[in-house]
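Q: I would like the atomic coordinates for the input below:
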Amino acid sequence: MKYFEEAKQIWKNHVPKNGQSDIVEGELIRTVERLRYEAQVNGNINWDEGFEMFCDYIWNSLNDDSTFDNKVLEQIKVDINILLDYDSPYLDDDLYDRITDHIVEWSIAHKGPIKREKDPKQYR
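A: Presented below is the predicted three-dimensional model:
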């Protein structure tokens, strides 16, 4: 992971012990870690629309051609599609770490932290 220390600081400062973050970067990292945990620990046994919403949130946030070139955007999309294949849980860290690096890059480009409204539909 290229931005481990930066991601750790976002986690420490913007991811609450329970519930959603009120900062985009915090929520994105919380989302990636929830997806990682569900796949690696639970084998996606609890997969439901809440996890699909996580994938949508990542894509909707990072799908930013002012921050990422087409090659990076395509990699993010491929990674998210792999996560969405919940019948085949992705167990290696590389994909989750790569998305987390892109979150930090997005935050740097947007001079974060960026405030967000919590999603009342997201229960995970």
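Q: alpha carbons only for contacts and neighbour counts from here, please
A: Noted.
Q: ok, how many other residues are close to residue 41?
A: By other C-alpha atoms under 10 Å, 12 other residues sit near residue 41.
Q: The closest residue to residue 4 other than its chain neighbours and residue 42, how far apart?
A: Leaving aside its sequence neighbours, residue 4 sits nearest to residue 101 (C-alpha to C-alpha, 6 or more residues apart in numbering; 7.8 Å). As judged by C-alpha to C-alpha, to the nearest Å, residue 101 and residue 42 stand 24 Å apart.
Q: do the same with residue 52
A: Using C-alpha to C-alpha, residue 52 is found at 16 Å from residue 42.
Q: Another for comparison:
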Amino acid sequence: MPMRNGRSSSLKPSPLEPGSTTHNIPPAERATLQQTTPPNGEWYPDIAARLTDWLAELNPARPALVISQGITAGVLRGILVGGEDWHGVPVAPRAPQGTVFRIVGGVEQVIHTGTGAAVSRAA
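A: Take a look at the predicted model:
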């Protein structure tokens, strides 16, 4: 997915769990992704545009600590490391709440797997 700042993102598959090499969203999980824009909410392309603009403002020479809720985190991870297309936006698979990722150079590493639910709610 091209980024708005003129750079293209590196959409490489990366592990969600140790040993995993795919970012395909399982059919059962895919069925639970939002199907319509929530009232007064953002839709996946809106979230991706906001995140792409935000990423363009970051200093690439400095690390960033990002804390987010599930849907936005899935879109951000999709932009950075790749994901399955959902309404024109790469979305990474869900992870249990509390999961910590390290993303460097388009490669995602699970630092800690959370124990919370992996269910997203409307944005």
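Q: overall similarity of the pair, as a TM-score.
A: TM-score for the superposed chains, counting by TM-score structural alignment, normalised by the length of the second structure: 0.28, backed by 67 aligned residues with a C-alpha RMSD of 5.3 Å.
Q: on that earlier part again, any idea which element the residue nearest to residue 4 of the first structure lies in?
A: Here residue 101 of the first structure, judged by DSSP states H and E, is contained in helix 94-109.
Q: which of residue 101 and residue 42 of the first structure has more neighbours?
A: Remark: of residue 101 of the first structure and residue 42, residue 101 carries more neighbours, 19 against 12, as counted by other C-alpha under 10 Å.
Q: measure that one to residue 49 of the first structure for me?
A: Taken as C-alpha to C-alpha, the span from residue 101 of the first structure to residue 49 of the first structure is 25 Å.
Q: Which neighbouring elements make contact with the helix or strand where residue 37 of the first structure lies?
A: Here residue 37 of the first structure sits within helix 24-42, counting by DSSP H and E. Contacts defined by 3 or more C-alpha pairs under 8 Å, 6 or more residues apart in numbering; DSSP states H and E place helix 24-42 of the first structure against helix 4-14, helix 49-62, helix 94-109.
Q: most tightly surrounded among these?
A: Highest mean neighbour count of those: helix 94-109, a mean of 19 (counted as mean count of other C-alpha atoms under 10 Å).
Q: Could you tell me the angle between that one and helix 4-14?
A: Helix 94-109 of the first structure runs at 70 degrees relative to helix 4-14, counting by axes from the mean of the first three to the mean of the last three C-alpha atoms, to 10 degrees.
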